[in-house]
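# Need a 3D model of the sequence below.
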Amino acid sequence: MRINHNIAALNTHRQMGQANQGQQASMEKLSSGLRINKAGDDAAGLAISEKMRGQIRGLDQASRNSQDGISMVQTAEGALNESHDILQRMRELSVQSANDTNTDTDREELQKEVDQLSEELTRISDDTEFNTQKLLDGSFEGTLQIGSNEGQNLGIEIGEMGAEALGVASNEGVNFEVGDSTAANTTGALENDTTYSVVELGEEVNIADDGDNGSIDAKFGLEDSNGEVVAVSEDGSEYHALKNATKESELGEDALAESDITSNDGAKFDDPVTSGTVTTNGAGDSLTGATATIKFDGGESLTSGEYTVVDDSHNDISSGENGLVDNKGNLVAVSSDGEDWDTVSGEDLFTSTTTLDTSDQKISVEGDGGIDISSQTAADKAITTIDGAIESVSAERSKLGAVQNRLDHTINNLGTSSENLTAAESRIRDVDMAEEQMNQTKNSILGQASQAMMAQANQLPQGVLQLLQ
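This next block holds a predicted model:
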């Protein structure tokens, strides 16, 4: 018998430690509900479950993204619902105006409502927003992230739905806005190092254009060698160059080529110049950004938008002619001199007081009010035009509705995927409470039994005392 090493007690102590450790692990799992509480519980299982958790949370966020996408689409589609109502009313007014039981006065009143409805169409297009992003002005082109991984997205683009884009804004009598730095010089431009006479203008300036006279309130003017007034001043110090003017011309920023006309040494006219001659340095010798007045000769008009002047290298343009193409590349007008423009079918379209050349010059047409229903012929034609606008809005709403239905299915699919992946992750990460309770009970009993056996093992060395009696 040995007393220095109680092997039975050591063995029992080891077994009791294992039982206590197992019991503590079971209690940790039972209290957290997780089978894996730390990497040591299951290193491979932890890595797999964390990857699954990333997928699950990505799927859940993608579902929320899709729901936000539906809200955005519904916002746009709801606005277009009102646009549809407006167009239907415009069509109703056009049908009414096309009936010759109406007088010109009646049609003027009908035109007023059409003008207001057209402006409201544009306002809806410009002001409809979702999370500060404009939806219907043609600028929205975005991506919805509808999956948990890279590249799992849906592109969405919403067209412009304003009156001009739909072709129901008036274009009669509006201005071409020259938008390129290659704008042609006009009669009102000042040439370099040229001497001009200073003349008193009184209250009126006559400028030759298409037969109308311009009236500009100014005191002094600069007159070229041909006797034509090319600049005016109210104080004799600051002169403003004139463009080719119509009777609507005014002295202001829109009528300027260069606000400050200086002498050839670069100095401004600090002292009033009210008589004699002056020499300029050519300030304003190009009317960049000026407006070129146009006049429609017939019943035809241009749809509002941006156009580009092209040469005869474009298809369907005869040699030596210029053409006008829209932003889709379609030829809409031709001209042999850059001023008199006809439709592609040969009908008169418009004349301009500024020659439009082919240096990739871009012009824009802006509507003023609603589509014309002021006559029986115009109103009859407006019906077809509005029908086209209604079809455009219908097509856009149909597209948005299809996207919404697709997102509904996307949400359902994401929910199913998230549910099944969560179940798989749960089998790896979560604890089986019944099984772990059984393990905890086993380890608890083993621990108690180990304690009892430890007491018995500690009594064994006392048997040596019997030998010493």
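# alpha carbons only for contacts and neighbour counts from here, please
Noted.
# Would you enumerate the residues in contact with the nearest residue to Asn439 once chain neighbours are set aside?
Leaving aside its sequence neighbours, Asn439 sits nearest to Ser26 (Cα to Cα, 6 or more residues apart in numbering; 6.7 Å). By Cα atoms under 8 Å, 6 or more residues apart in numbering, the contact list for Ser26 reads Glu436, Gln437, Asn439, Gln440.
# Ser26: what secondary structure?
Of the three states, Ser26 takes helix under DSSP: H, G, I helix; E, B strand; the rest coil.
# Arg89 - how many residues pack around it?
Arg89 has 16 neighbouring residues, counting by other Cα atoms under 10 Å.
# JSON lines please, covering the contacts of Ser26 and showing distance to Lys399 and secondary structure.
As requested, those are exported to JSON lines (distance: Cα to Cα, whole Å; DSSP: H, G, I helix; E, B strand; the rest coil):
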{"residue": "Glu436", "distance to Lys399": "55", "secondary structure": "helix"}
{"residue": "Gln437", "distance to Lys399": "57", "secondary structure": "helix"}
{"residue": "Asn439", "distance to Lys399": "60", "secondary structure": "helix"}
{"residue": "Gln440", "distance to Lys399": "60", "secondary structure": "helix"}
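# Which members of these are classed as buried?
Buried by 16 or more other Cα atoms under 10 Å: Glu436, Gln437, Asn439, Gln440, out of these.
# thought the second one was touching Leu30?
Yes: with contact defined as Cα atoms under 8 Å, Gln437 counts as touching Leu30 (7.3 Å).
# so is Gln23 in a helix, a strand, or just coil?
Put simply, Gln23 is helix when judged by three-state DSSP.
# Roughly how far does it sit from Leu421?
Between Gln23 and Leu421 the computed distance is 31 Å (Cα to Cα, to the nearest Å).
# where do the strands sit along the stretch 101-250 of the chain?
Along the stretch 101-250 of the chain, the stretches classed as strands by DSSP state E, counting those that start in this stretch are 129-130, 133-134, 141-145, 153-157, 175-178, 195-200, 220-223, 229-233, 240-241.
# Go through the fourth one and flag the buried ones.
Using 16+ other Cα under 10 Å as the burial criterion, the residues of strand 153-157 that qualify are Leu154, Glu157.
# what is the orientation angle of that strand with strand 141-145?
Orientation check (axes from the mean of the first three to the mean of the last three Cα atoms, to 10 degrees): strand 153-157 against strand 141-145 gives 160 degrees.
# Show me what strand 153-157 packs onto, helices and strands only.
Other helices and strands packing on strand 153-157, by 3 or more Cα pairs under 8 Å, 6 or more residues apart in numbering; DSSP states H and E, are strand 141-145.
# Now the second one, please; I'll put the structures next to each other:
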Amino acid sequence: MIIANNLLALQTMNQLDRNTKKANGFAKQLSSGERINSAGDGASDYAISEKMKVKIRALTQCSDNAKNGISMLDSASAAVDQQVNIMKKVRELAMKSANDTCTDKDRESLQSEVGQLLDQSEDIAQSTNFNGKALLNKAEFSREDKKFNALVPYRANPNHEQVLTFPTDKIATVSADGNTTGTGVPFGDYTAITTTPPNTYDFSAVVKGAALTAMPSVNTVIWDDASGTYGRVEQDATDHAFYVNSTAGKTLIEIQGITNAAFPAPAASNVSTAVYAPTTSPAVGSSVALSATPAFDSNTPPVVVAPSAYPVKNAPGSGILSYFDSSKSDATMEMDFSGLFPLSANGSKDLDGIGFSTACDGCGQFVTIQFDASTDDPQRYEDTSGTMSPPPLCYVIGVKSVTNSSDLLGAMFNGVTATAKAGGGTLPSATDTSTQIAERHDIEFNYYAATGKMTMSKTGQNFVFNNGIMGAMEKTDYFKPKQTLILQLGDESSQHTNMSIPNTTLSIMFPSDKSTWDITPKDSDYPSEWPSGYDTLTDGQKREKWQTDVWGYPSTNGGVDEKTCVSTRENATKFLGQVDQAVKYLLRSNTTLGAQSSRLQYTGENIDTSILNQTANESTIRDTDMAAAMVAYTKENTLTKLSQSMLAQANQMPSRVLSLLQ
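Take a look at the predicted model:
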């Protein structure tokens, strides 16, 4: 027997602790009704249960969202119902006015009533809302229609921005419309100056050419080798010999092997042809002749007559030394945008909306190039007014990424290639390449790889350039008569449902010809096979009938004048057809609302079923089996009491040792 360590008491105490903890755990389950009260009660079950609770709460809100959506759609549908009833009454009144039993005074009364009814329909569309959100007067952006109007007069760039830097040989000219003063370039062709063979000559320098091998004719001009100058051929009256008469005097003509009158054949020749000296690298700004044969007057000694002179220039773009022939039907302008750069802190926005135009001297077509800093994509537009043939063109060049002059050249060149009918090359390019801007007069951009420069060229007519815009880009936004409202009907962010709420204002029920509603059917909207009853109609009549009978939107028919629509029999007859289209549209709109409301009914029921199933699944994981928990609690509670009794007895064991010491 020992007293230092009461092992029996310690063992009993440990067992008592375990029994107490188990009893407390079951008591907690019985008091809360849940088997899992914290993550410590079962980490995995706790995580699964909490995820299910999150989903259940989300689905509960989705159910509420569906109910609110149904209420919203029903509110819109009820309002459209009232508009349908109004249009029924309006149609009755229109039919009455269309009958010749009505007097003008009667029609005044009918017109007043119709006007009030139409106003009420508009009020319903404008005022119907759900929780402060307007329902029947909204529109959605559908598309943007851009067109080029060539009839808009020329206007300079903002702040008179100089897009093009003109060359020093620019010329003043007037555009084809006779009103716009512009800047042109000399009309002609650049031909490279070559050395082998030479194709240009210095007409101020007559020199010795090839030695003569035959006796020249009287009055021709030849070169006197002896005196080193040119002179005219004469025949002496005394000895009948030929002489060359120059500023140095007269010289007997000697040609090897040929007798000159009384003079025997010499062993060598002393005369040659007279020619202009070839010039292979003349100075820019000088002039050259294209023929080596000089022209002389009739004097003796002769005097050189000035030939047709061709100015020497560096060809635009390529920079090649060339002579310029103004008789040729070409025009070339280097695209120099250096004045636009460097850009300010605004970057390419500095270029937005500015551009330049080029027109012909002799025809109505012109081309406008305009920069758009909102994009890098190009677009090409033709004037559709039909007032000019061929139609003027406008290239809208995206310059969003442009930072320097080279970028701008590339954007223009590639933009034209991407949108022009004829196409062309693209940049960057290691070789020279071109792209066509307009077929008329073969207008092109020409890129020169060696210099990195670009020109615009054309044939047939000269250029008129303007640092500004001829014509104007016009933009019209078109809209669908509806709004799309999103209902969150799923517990995931992407699980939403779109509801379409129609616009039922008078502007869509009676659209005008200038309406911006996107309601005209496209080719793809028409049926591939026409219904019965269309057999005898032309294609245009088939489309018109289908649009009237089937297409969901009214036809654009001049709108409605609330003050005169039934004021005469003719007006009332026309108005009847418009009302029929309006009623068709309202019925289609209300059908859409009703179908969507019905859909939401099923959606809500499905959500409620999901909530029930999720709750049942979560219950099996988390809820306590009360009967089993009670049995276990009773067991653990009984064991706890027994452990307490045994501990008391174990604690008495050391006291028994004392009896041995008595």
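# before we move on, back to that, okay if I get the contacts of Ser26 of the first structure as TSV plus distance to Asp115 of the first structure?
Formatted as TSV, the contacts of Ser26 of the first structure follow (distance: Cα to Cα, whole Å):
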residue	distance to Asp115 of the first structure
Glu436	78
Gln437	79
Asn439	82
Gln440	82
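# Between those, which sits nearest Phe176 of the first structure?
Glu436 (82.4 Å; Cα to Cα).
# Map the closest one onto the second structure.
Matched to the second structure by TM-score structural alignment, Glu436 of the first structure sits across from Ala629.
# Please enumerate the strands of the stretch 51-200 of the second structure.
Going by DSSP E, counting those that start in this stretch, the stretch 51-200 of the second structure shows strands at 129-130, 133-134, 140-149, 155-156, 171-174, 181-184, 189-192.
# I'd like to know which of those strands lies nearest to Ile607 of the second structure.
With Cα to Cα as the criterion, Ile607 of the second structure lies closest to strand 129-130 of these, at 23.0 Å.
# In the first structure, what stretch matches that closest one?
Matched against the first structure by TM-score structural alignment, strand 129-130 of the second structure falls on residues 129-130.
# The matching stretch vs the second structure, average offset?
Stretch 129-130 of the first structure, aligned to the second structure and superposed, deviates on average by 1.0 Å (mean Cα distance after the TM-score superposition for the first structure).
# Just give the nearest non-adjacent residue to Ile3 of the second structure, would you?
Leaving out its chain neighbours, Ile3 of the second structure is closest to Pro654 (Cα to Cα, 6+ apart), at 5.2 Å.
# Helices along the stretch 101-250 of the first structure, start to end?
Along the stretch 101-250 of the first structure, the segments classed as helices by DSSP state H, counting those that start in this stretch run 104-127, 163-166.
# highest average neighbour count across these?
Most buried of the helices of the stretch 101-250 of the first structure by mean neighbour count (mean count of other Cα atoms under 10 Å) is helix 163-166; its value is a mean of 24.
# And the helices of the stretch 101-250 of the first structure: which comes nearest Ala79 of the first structure?
helix 104-127 (6.9 Å).
# before we move on, the earlier item: which one's more surrounded, Gln23 and Leu421 of the first structure?
Regarding Gln23 of the first structure and Leu421, a neighbour count based on other Cα under 10 Å identifies Gln23 as having more, with 23 against 17.
# Share the number of residues neighbouring the residue nearest to Ile3 of the second structure, please.
The criterion is other Cα under 10 Å. On that basis, Pro654 of the second structure has 15 neighbouring residues.
# isn't there a helix covering it?
Yes: applying three-state DSSP, one finds Pro654 of the second structure inside a helix.
# Which position in the first structure pairs with it?
In the first structure, Pro654 of the second structure lines up with Pro461, judged by TM-score structural alignment.
# Its match and Ala8 touch, don't they?
No: counting by Cα under 8 Å, Pro461 of the first structure does not reach Ala8; the two are 10.2 Å apart.
# start and end residues in the first structure for stretch 181-192 of the second structure, please.
So stretch 181-192 of the second structure sits over no part of the first structure, by TM-score structural alignment.
# Could you do stretch 589-597 of the second structure as well?
The aligned range for stretch 589-597 of the second structure in the first structure is 396-404, by TM-score structural alignment.
# How about that stretch, which residues are buried there?
Glu396, Arg397, Lys399, Leu400, Gly401, Val403, Gln404.
# how about Gln456 of the first structure, what does it touch?
Contacts for Gln456 of the first structure (Cα under 8 Å, 6+ apart) come out as none.
# following the helix or strand hosting it, which helix or strand comes up?
Per DSSP states H and E, Gln456 of the first structure falls inside helix 433-459. Next along the chain after helix 433-459 of the first structure, taking DSSP H and E as the criterion, comes helix 464-467.
# Check the mean deviation of that following helix from the second structure.
When the second structure is superposed, helix 464-467 of the first structure averages 2.9 Å from its matched positions, counting by mean Cα distance after the TM-score superposition for the first structure.
# Show me the contact partners of that helix.
With contacts defined as Cα under 8 Å, 6+ apart, helix 464-467 of the first structure is touched by Met1.
# Can you tell me what sits against stretch 1-14 of the second structure?
Stretch 1-14 of the second structure is contacted from outside by Ser643, Met646, Leu647, Ala650, Asn651, Met653, Pro654, Val657, using Cα under 8 Å, 6+ apart.
# ranking those residues by neighbours, who comes first?
Neighbour counts for these peak at Ser643, which has 22 neighbours (criterion: other Cα under 10 Å).
# Grab the nearest non-local neighbour of the equivalent of that one over in the first structure.
Using TM-score structural alignment, the equivalent of Ser643 of the second structure in the first structure is Ser450. Spatial nearest neighbour of Ser450 of the first structure, excluding adjacent residues (Cα to Cα, 6+ apart): Met16 at 5.0 Å.
# any idea what the one you found aligns with in the second structure?
Using TM-score structural alignment, the equivalent of Met16 of the first structure in the second structure is Leu16.
# What's the local residue count around its match?
Neighbour count for Leu16 of the second structure, taken as other Cα under 10 Å: 21.
# From Asp41 of the second structure, how far out is it?
Counting by Cα to Cα, the gap between Leu16 of the second structure and Asp41 of the second structure amounts to 21 Å.
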